[in-house]
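# I would like the atomic coordinates for the input below:
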Amino acid sequence: MTARTPSDRPSEPTLPTTSVPAPAAGAGKKPARRKRPQDSGAAAPPPREDPGGRTEAVRAAPALDDTDRERLLNGSHHDPHALLGAHPVADGVLFRTLRPYARGVTVVTGKPAARKSAGGAAVRVGLHDDGDGFFSGILRLETAGAVEAAVPEYTLLVRYSDTTEPLDELEVQDPYRFLPALGELDLHLIGEGRHEELWRALGARTMTHQGVAGTRFTVWAPNARGVRISGDFNYWDGTALPMRSLGSTGVWELFVPGIGEGALYKFDITRPDGSHTLRADPMARRTEVPPATASVVTESHHVWRDEQWLKHRADRPVHEAPFSVYEVHLASWRPGLTYRQLAAQLPAYVRDLGFTHVELMPVAEHPFGGSWGYQVTGFYAPTSRMGTPDDFRYLVDALHRAGIGVIVDWVPAHFPKDDWALAQFDGRPLYEHGDPRRAEHPDWGTLEFDYGRTEVRNFLVANAVYWCEEFHVDGLRVDAVASMLYLDYSREEGQWTPNERGGRENLDAVAFLQEMNATVYRRCPGVVTIAEESTAWNGVTRATHHVGPDGFGGLGFGLKWNMGWMHDSLDYVSKEPVHRKYHHGEMTFSMVYAYSENYVLPISHDEVVHGKRALVSKMPGDWWQQRANERAYLGFMWAHPGKQLLFMGQEFAQGAEWSEGHGPDWWVLDPSYEAEADHRGVRDLVRDLNKVYAATPALWERDTVPEGFAWVDGDAADDNVFAFLRFDADGSPLLAVSHFSPVVRQRYRLGVPEEFAAWTEILNTDAARYGGSDVLNAEPLKPEPVAAHGRPESIQLTLPPLATVWLRPV
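Reported below is the predicted structural model:
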């Protein structure tokens, strides 16, 4: 994609009250900059009479040192406030301003409000034109007994035409009369890498500073020779807005009066070699709509109404609660909808189906829609494709008020190389590792973060907190954790170097993940972090302070995607039933390690794209058998220990792979479609699975402890049957039986706990209303004193073809 450049911007000035007005010489055309006069004592233009004040004579200021002058002009000065603005001198006040393309500048002292009052009086001083946009002069002020005059409050009248008419002048505040708007504590925390609310310190923040409204701009660029602010308010020419360096922190700051919400901006950074790069703000909380790339000044005005949700969010630990997730790609769920339009449809749909949570594929800003959001350039900005940050807040609020939790995919593993974003941000590797072998991600053509750098780690930890606190999200699903944990991830011999222990673990990434998890859990009660981690790393969901046998503390996640279960079970159900007995262990192996971590069972977007086929299309057989297989599989999945995640479209047996271009095939649910009932039947099953699941603590209360599960028969390979019990905290059981053969098995005997008088069927995926053959166990099943599967009592039931049945005692 081609990003819009500053030259493509609208040429009309957008904020006539800004402190850096656009020239009035014509739309889109800048007048030639006035050169430095040969006579440094050139006279200032005579000041215009002010009925409410008086004029004062001004004398020429000492000429700027040539080096300072050049550094200001080329954007490489670290302390422009030392040269620009107002400074007391022995017999007055020296004023100097840099106003490219201006024809004249007049200083007006006193507060504007006071000047308009009955007794207000202004002192007006026309400054000398020093060329190249510099204007200066010394105003003599009488102060009894003082060695240096006090600097008065003042504004600037800037004239961009050759006339002296008042309407041709703009009265503006001088950015260089203000003290730093960033506190010492903020700078200390930034330097330590411990600023947990970094978004409040860096980026663009509207505020009233020293009684004046404007925007404070701050950016971390420690390798820069200078930084300037370019925006739609100065024709994307940052010459007049150089920022100051705030000591050794690498932070640059400038308060610009008159700039408000909606202004577009970037940072014009002078690299160490003297070249320039125009960069979007890494901390921008709003961006232009891609492919445009500017950052946008914004503040939140959303009034939250989810108090009840937040109040009770932490009542029950997530791993001991019902947790059924509907994964959504917002941009394609209903293509073309805005955040607010989604808020009118998505919560009702998800609530009707009974899911407890939605998981949103990455919503942070990204330049290429085809990346699905996994190549992020704006880590602090919800994508503007569907609306503003407050519009996204509105969507989260609506989901919460519908009783639905919100998880967002978070991508701290890598970032793209776009030359307007994070890559070599200030001319050298900054967010990425300095060693190219550690910086380059071998799979995705992206860059990996330098987790060992305190400021980078702070950027990411604060970002995790930001999404939880500013947008009230209830969880972060962390993408590609395995690629972060291993130095040799997708690298050949010689392409990586061991850590100081001689191992392949990325110790910096381990420390970062531990810090992120510990910080989020400390600050945000009830929030859960979820790792997409595809290896056997020990202790992903173990507490960070618990050290394992490998010498590492736990990573501290709340849940982990069970990629092994997903691969094994999908491989099993993709086989023809006659061959499944040879793969029986793929369905039972998950119980060998089921309690090593707190697991989520994911059927995610990754499993239904790029030739992998949709879930129903993975199944063998004709259309009836494919749907029956999917229904049986979903019944098995919902009963298996662990939480559930299902990607959109699979809830109604969409046959085609997902595409971000058109989203789910909603048309198959249109009553005019001949197979509509087939798809509606699967969706009705998903609704009932969630309903029964939520009402049955045995299916979720003891997900993470062995006491919550017991095999009845895990060895019935010839029958393609899996039967097991789930138990709640009080010991009440649920019997789940999955049958993956296309035949009916009558009087199938299963051992059951002996203390119950009868068992009744509470869910059968073969029911006619789901599109099945309606082979049911309609009557309660009474145990018989016949030993089976190591139990003294057993029941005989009918197993429908390609179906899962759930039974509970009565």
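# hey, let's count contacts and neighbours off CA atoms from now on
Will do.
# for the residue nearest the centre of the chain, which residues are in contact?
In the chain, the centroid-proximal residue (Cα atoms, centre = their mean) is Ala364; its distance is 3.9 Å. Ala364 makes contacts with 373, 376-383, as judged by Cα atoms under 8 Å, 6 or more residues apart in numbering.
# helix or strand for Asn777, which one?
Using DSSP states H and E, Asn777 sits within no helix or strand.
# how about stretch 763-780: buried residues?
By neighbour count on 16 or more other Cα atoms under 10 Å, the buried set for stretch 763-780 is 763-767, 769-773, 775-777, 780.
# farthest pair within those?
Gly771 and Pro780 (23.2 Å; Cα to Cα).
# surely Asn506 touches Leu485?
Yes. Taking Cα atoms under 8 Å as the definition, Asn506 is a contact partner of Leu485 at 5.1 Å.
# what about Val289, which SS state?
At Val289, secondary structure determined by DSSP: H, G, I helix; E, B strand; the rest coil is coil.
# check contacts around it.
383-385.
# measure stretch 657-664 end to end?
9 Å (Cα to Cα, to the nearest Å).
# ok, back up a step: widest-spaced pair of the contacts of Ala364?
Gly373 and Tyr380 (13.1 Å).
# which residues are in contact with each of those two?
With Cα under 8 Å, 6+ apart as the test, Gly373 and Tyr380 both reach 364-365.
# name the helices or strands packed onto the helix or strand containing Ser230?
Following DSSP H and E, one finds Ser230 within strand 226-231. Under the contact criterion of 3 or more Cα pairs under 8 Å, 6 or more residues apart in numbering; DSSP states H and E, strand 226-231 touches strand 264-270.
# one more, so I can put them side by side:
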Amino acid sequence: MSEHIHISDHDRHLLTTCRHFNPHGLLGWHLIDERNAVIRTRQLGAERVSVKSADRNIEMTPIGDDIFAAVVDSTLSDYTFEIDWHGGHHSSTADAYHFLPSISEFDLHLIREGRHERLWEVLGARPSHMGDVAGTAFAVWAPNAAGVAVVGDFCGWNPNQYPMRSLGASGVWELFIPGIGAGEVYKFCIHTHDGRRIDKADPMARQSEAPPATGSVIAQSNYEWQDDAWLQARAEKNHIESPMSVYEVHLGSWRQGLSYADLASELVDYVVEMGYTHVEFLPVAEHPFGGSWGYQVSGYYAPTARWGSPDELRKLIDAFHARNIGVIVDWVPAHFPKDDFALGRFDGQALYEHPDWRRGEQRDWGTYVFDFGRPEVRNFLVANALYWFEEFHVDGLRVDAVASMLYLDYSRDEGEWLPNIHGGRENLEAVQFLQEMNATVHKTHRGVLTIAEESTSWPGVTAPTDHGGLGFNLKWNMGWMNDTLEYFSEDPINRMYHHHEITFSLVYAYSERFILPFSHDEVVHGKGSLWTKMPGDVWNKAAGLRALYAYMYAHPGKKLLFQGQEFGQVLEWSEGRSLDWDDCVGWEGEYHEGLRLMVSDLNRLYRENSSLFTQDDVPEGFGWTKADDAQNNILSFVRYGNDGERILATFNFGGTSQPNYKLGVPNGGRWECIFNSDAGVYQGADNCLESTVTAWDTDWDGYSHSLTVHIPAMSAQFYRWVD
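This is a model prediction of the structure:
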């Protein structure tokens, strides 16, 4: 029977160069005839190997290249290897090549079709059992590879110890390795058809080493969620008719040095104190370069290890839910970095990215662009969206750079892009992906949000997919943000010439469902801070920001402020340092602390007054009472709640107070002043305003009633109708 222990020279060459598509066909247990079987194993550097069963121990024969073989009775199929190593070390292990594939044919079918909604449960590294043998099942999609192996500390990073088998047309390679589990660092060693070896982090890794290390880590969650009540309430919530005030945070710089565990108390307490309804994290998926703020992702399924473990991130999100705060996470499916260890040219060829650079690269950003036309790539991204909702209980995804996905000529010169099949500039495959992602997310997770950062007039961003829309719940209103900041950066004496910039947003306010964002993008790359954008001395800067924020909270649309803006941070934001909390103390601190207090009060007023949020997306929720007084830089409008509540918002964006300003209003009787940005408590001029004004039956500006109010310079007031 000795002839059966050997393998052909061809197979031996492929096996020893890690290019064999089926190492399980050579290694492991194989039946010879009814009475006999052969067992082979490759144990690099072993002196002696034996097969041990319940009642016998059979010495194996070395046949070269660290391969050992033995002919055994065909009934011997439950065994382990006993291995003696140089230096007297001994170990015992189950046979990694004696197990059936850990992925079912049905799973492989779904992967090929691009329809596997729980992809993370079948690909990547999954601690599991094969029978009573504990270990980790590895699987990776690499259809262009000549061979793939698992490498890590457990094999000295030698690719010859654990070659994987190909599972046919699926492009998936698979291996179960006994005896290793959570905490082990690993990569996939890809051997290309042109003779190269490239070690890659696992695209499906659920945990990574902290940068600059790039290894993947076998992860197993032990976290027990405490947010059942939150999730049940979320599923029934109408977000469009609910208040939504978002605090956008970069976790590494809010207060430097804090971990997920620290933030679960300090950040949560602060967001609650400030009265926000939601927090939004800049991307927390693993990324190699901290200066990208997370927008160049290398590990889509792995929370960054910079601030702790995946379970510690779960605990942070759970802590927010316990205090009734929703958690939104920035998500970046538009592009990914070119780092050699990550997704780029993953199996030696373009795989996740489009092969033609005119569609596969975003050269302005130095990144690759996903191939949205490939089913497996769409599946990778759709499943990733579901993963964050399922495994981390996030309440929303803010999708970055949607415009770059929708347009084939985005930031490209002539000759640098390929038209679609109809000759147009629209990326039809990206549109299909976004619709599929949104439809799948909302089918499987009721009550969650998807939010588009989309800067163009693409129609139907927030329209349902079954009506031809992209299917997002909300869209960032970049036009409002740009026009508003342009207007406020002008000296008040010049604002009369820019009045259309502050009123134009109502022309398109109901074309989509909007969030009004003052985001991180407005306080980086030399743009300065919002504080420095305001003209004048420090008093006027503070007054300008108070008026700006009051205008945002009164305007139709949900609200978003980036960290530090709530107290008017003076310096431009940098991820390399903490927020400048000292701005709130010292000789200038009174203006900043007053501003922070005002934002907190605005959040409370916003949540408590239905007219400020229940009809954001319909014209019935808004009515101008003064839109054309450019000479005095005056604006006023009424917000209408779906329960009959009405609030009059008045704004003086000029430098001259208007002590007796007449306005038409829809109702007579008393209007109570519930907010004044010029109040002394906010370090304003503390002009004495009447707590209640009365509207009389006098026609004015098309309304049947009118009232007279004092609107101090650079200020805003809200009046609620009480009769």
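# re the thing from before, where in structure 2 does the strand holding Ser230 of structure 1 fall?
On structure 2, the counterpart of strand 226-231 of structure 1 by TM-score structural alignment is residues 147-152.
# superposed on structure 1, what's the mean shift for the matching stretch?
Mean deviation of stretch 147-152 of structure 2 relative to structure 1 after superposition (mean Cα distance after the TM-score superposition for structure 1): 0.5 Å.
# quick one on the thing from earlier: could you give the angle of the strand holding Ser230 of structure 1 to strand 264-270?
Relative orientation of strand 226-231 of structure 1 and strand 264-270, computed by axes from the mean of the first three to the mean of the last three Cα atoms, to 10 degrees: 160 degrees.
# ok, and what's touching strand 226-231 of structure 1?
75-78, 236-239, 241-244, 252, 263-271.
# out of the residues you listed, which are buried?
Buried among the contacts of strand 226-231 of structure 1 by 16+ other Cα under 10 Å: 75-78, 236-239, 241-244, 252, 263-271.
# double-check that Leu476 of structure 1 belongs to a strand.
Yes. When three-state DSSP is applied, Leu476 of structure 1 is found to be in a strand.
# now which residue in structure 2 aligns to it?
So, by TM-score structural alignment, Leu476 of structure 1 is matched to Leu397.
# need the contact list for that match.
By Cα under 8 Å, 6+ apart, the neighbours of Leu397 of structure 2 are 328-331, 385, 449-451.
# if you set the cut-off to 7 Å instead, what comes out?
Applying Cα atoms under 7 Å, 6 or more residues apart in numbering to Leu397 of structure 2 gives the contacts 328-331, 449-451.
# look up how far Ser216 of structure 2 lies from it.
Taken as Cα to Cα, the span from Leu397 of structure 2 to Ser216 of structure 2 is 24 Å.
# let me see the contact set for Ala550 of structure 2.
Ala716.
# look at it and give its secondary structure.
Assignment for Ala550 of structure 2 (three-state DSSP): helix.
# what do we get in structure 1 for it?
Checking with TM-score structural alignment, Ala550 of structure 2 has Gly635 as its match.
# against Ala723 of structure 1, how distant is its match?
Taking Cα to Cα, one finds Gly635 of structure 1 at 12 Å from Ala723 of structure 1.
# and what of Glu532 of structure 1?
29 Å.
# please apply the same query to Ser534 of structure 1.
27 Å.
# next one: Leu799 of structure 1
11 Å.
# try Ser596 of structure 1
Taken as Cα to Cα, the span from Ser596 of structure 1 to Ala723 of structure 1 is 22 Å.
# can you check Gly558 of structure 1 too?
Distance from Gly558 of structure 1 to Ala723 of structure 1, by Cα to Cα: 28 Å.
# ok, now Asp606 of structure 1?
Relative to Ala723 of structure 1, and taking Cα to Cα, Asp606 of structure 1 is found at 29 Å.
# higher neighbour count, the two?
Between Asp606 of structure 1 and Ala723, counted using other Cα atoms under 10 Å, the more crowded position is Ala723 (22 against 11).
# touching, Leu198 of structure 1 and Leu460? I think so.
No. Taking contacts as Cα atoms under 7 Å, Leu198 of structure 1 lies outside contact range of Leu460: 9.6 Å.
# pull out the buried positions in stretch 319-337 of structure 1.
Buried, per 16+ other Cα under 10 Å, within stretch 319-337 of structure 1: 319-334, 337.
# and the residue nearest to the centre of structure 1, what's its match in structure 2?
Checking TM-score structural alignment: Ala364 of structure 1 goes with Ala285.
# pull up the gap between that match and Glu590 of structure 2, please.
Counting by Cα to Cα - Ala285 of structure 2 and Glu590 of structure 2 are separated by 38 Å.
# for Asp409 of structure 2, same thing?
48 Å.
# the two: who's more crowded?
Just comparing Asp409 of structure 2 and Glu590: by other Cα under 10 Å the higher neighbour count belongs to Asp409, 21 against 17.
# aligned to that one, what sits in structure 1?
So Asp409 of structure 2 corresponds to Asp488, using TM-score structural alignment.
# just checking, that match touches Trp496?
Yes. Checked against Cα under 7 Å, the pair Asp488 of structure 1 and Trp496 is within contact range at 5.9 Å.
# anything in contact with each of those two?
Common neighbours of Asp488 of structure 1 and Trp496 (Cα under 7 Å, 6+ apart) do not exist.
# give me the nearest residue to the aligned residue in structure 2 for Gly250 of structure 1, chain neighbours excluded.
Aligned by TM-score structural alignment, Gly250 of structure 1 pairs with Gly171 of structure 2. Of all residues not flanking Gly171 of structure 2 in the chain, Pro143 sits nearest, at 3.8 Å (Cα to Cα, 6 or more residues apart in numbering).
# which secondary structure state does the one you found sit in?
Strictly by three-state DSSP, Pro143 of structure 2 counts as coil.
# measure it to Trp573 of structure 2 for me?
Taken as Cα to Cα, the span from Pro143 of structure 2 to Trp573 of structure 2 is 43 Å.
# between the two, who's got more neighbours?
Comparing Pro143 of structure 2 with Trp573 by neighbour count (other Cα under 10 Å), the higher total belongs to Trp573, at 26 against 20.
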